[in-house]
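Chemist: Fold the stuff below for me.
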Amino acid sequence: MGRQLSWLKSGLAAVAALVLTACSPTEQGLAPEATDNKPSAPASTPGGEAAESGTLPGVPTAEQARTELAGLTVAPHGSMAGYSRAKFPHWAQQGEKCDTREKVLARDGTGVQRDEECRAVSGRWVSVYDDKTFTSASDLDIDHMVPLANAWRSGAAGWTQEKRKAFANDLTHPQLLAVSAASNRSKGDQGPDEWQPPSKPYWCTYARAWVSVKATYELSVTEAEKNTLTEMLGTCSS
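Modeler: Predicted coordinates for the structure are as follows:
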């Protein structure tokens, strides 16, 4: 009788263990406790032009850019007489000890760590112009999508100093982005008809951003510039 009772207790214990296993939180649709401290995977976002723009703010759709391009004044380049980068004060203070450069570095990078003076001391950046990756902020320049000298000869020569400062530090429109120093210096003050990003997949975003900045600030384009922008917008998926 003792042996039968012992066998019965063992059997009941085994059945209980099976029931507990079958009713685990995962099987019941309940989230198990996180043990690796990893954040949840972000929800997927639809692809297309907005996704391709990355961190660059205010980039219009290709259709909007084509409409804006059609409305731009076409004129030859103006004179460079009187031009100086000092007439476009940058980088302006943006609060919390951060200037415009540091704001763009933080926006365009991943895992960016800053010191007490708001300087980026570590992080990871991908230069969209040439598809190169960097882990040191000193290897990066902040590019003005529409270069200061280009703006000067297409209308900014007649602006006030305050408006030129706003243009040079614009964080709202697609005017500033962190790229490799090599690509930025290769571009210089050239327009799209003279220089395009080496990474052709970025041409669509580049053209949309360029047109948007020129439209926002009512700057003119040359005939060659307009023709090239039209071709670059032709690389967009829609």
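Chemist: switch to C-alpha atoms for all contacts and neighbour counts from now on
Modeler: Will do.
Chemist: Tally up the residues packed near W159, please.
Modeler: By the measure other CA atoms under 10 Å, the count of residues near W159 is 12.
Chemist: A51 now?
Modeler: For A51, the neighbour count with other CA under 10 Å is 10.
Chemist: let's see this one next to it:
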Amino acid sequence: MSTVNKAARFPIPLLLAGALTLGLTAPAQATPPDIPSAATANSELAALTVASEGSLSGYSRDLFPHWITISGTCITRETVLKRDGTSVVTDSSCAAVSGRWYSPYDGATWTAASDVDIDHIVPLAEAWRSGASSWSTSRRQSFANDLNGPQLIAVTDNVNQAKGDQDPALWKPPLTSYWCTYAKMWVHTKYRWSLKVNSAEKTALQSMLGRC
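Modeler: This next block holds a predicted model:
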């Protein structure tokens, strides 16, 4: 995962060309599965347990094994890259060698897989603080590689890195037009995995769902 800011990697005109020129045609929208309606998300949010966040003591990303093999030589990351991109070409190891990826967090389009991260909508550290610290490693692996719900999405790498492990009370996608969808995905993931929310997080999610 690259940690270099794009503004440092590319001159501004080139950055804009790479992110925006390709947007002259309608971009493919990264759409994870099982995104609920706003009404369902509001009901699920109301059903979540509200509690103070737990400690990060003992946390390690290694306790959430990823990425794992999904099919053949394809790991979770490459599977999501193919799902969320357009015209994605892969090599014999299933690595994406070309394609286009539109990041709904910031509206940028990229043509190199190295510019794209696979974001855990609910970050692994956030899950740990919200209940996953008591899970088995097997359950944490399933969570970290969840392709059945809206937990994984391809987005601009340094935008994902800016998010870190913050919940919606502390970080939201730069594009306010995506806040509704982001909140629906966040709530549904926490609901599916029986994770808790804190009070500030719940308030932020209610406000974001109010935009739907």
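Chemist: following the strand ranked longest in the first structure, which helix or strand comes up?
Modeler: Secondary structure assigned by DSSP state E gives strand 120-127 as the longest strand of the first structure. Following strand 120-127 of the first structure in sequence order, the next helix or strand is strand 132-134 (DSSP states H and E).
Chemist: all strands in the first structure, in order from the N-terminus.
Modeler: Here the first structure has its strands, by DSSP E, at 110-114, 120-127, 132-134, 140-144, 176-180.
Chemist: Make TSV from those strands and add mean neighbour count to it.
Modeler: Listed next are the strands of the first structure as TSV, based on neighbours: other CA atoms under 10 Å:
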stretch	mean neighbour count
strand 110-114	14
strand 120-127	19
strand 132-134	15
strand 140-144	21
strand 176-180	26
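Chemist: Serialize the ones you listed to CSV and add fields for distance to P57 of the first structure.
Modeler: What follows is the strands of the first structure, written out as CSV (distance: least, CA to CA, whole Å):
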stretch, distance to P57 of the first structure
strand 110-114, 16
strand 120-127, 16
strand 132-134, 21
strand 140-144, 13
strand 176-180, 9
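Chemist: about what we covered before: which other residues reach the longest strand of the first structure?
Modeler: Strand 120-127 of the first structure is contacted from outside by 102, 105-106, 108-115, 132-137, 178-180, using CA atoms under 8 Å, 6 or more residues apart in numbering.
Chemist: try 6 Å
Modeler: Strand 120-127 of the first structure has contacts (CA atoms under 6 Å, 6 or more residues apart in numbering) with G109, T110, G111, V112, Q113, R114, K132, T133, F134, T135, V179, S180.
Chemist: And the furthest pair within the residues you listed?
Modeler: Within these, R114 and K132 form the most distant pair, 21.9 Å apart (CA to CA).
Chemist: I'd like the distance between the aligned residue in the first structure for G149 of the second structure and G234 of the first structure.
Modeler: Aligning on TM-score structural alignment places G149 of the second structure opposite H173 in the first structure. As for H173 of the first structure, its distance to G234 of the first structure is 22 Å (criterion: CA to CA, to the nearest Å).
Chemist: more neighbours, these two?
Modeler: Neighbour tally, H173 of the first structure and G234, criterion other CA under 10 Å: the higher count belongs to H173, 18 against 15.
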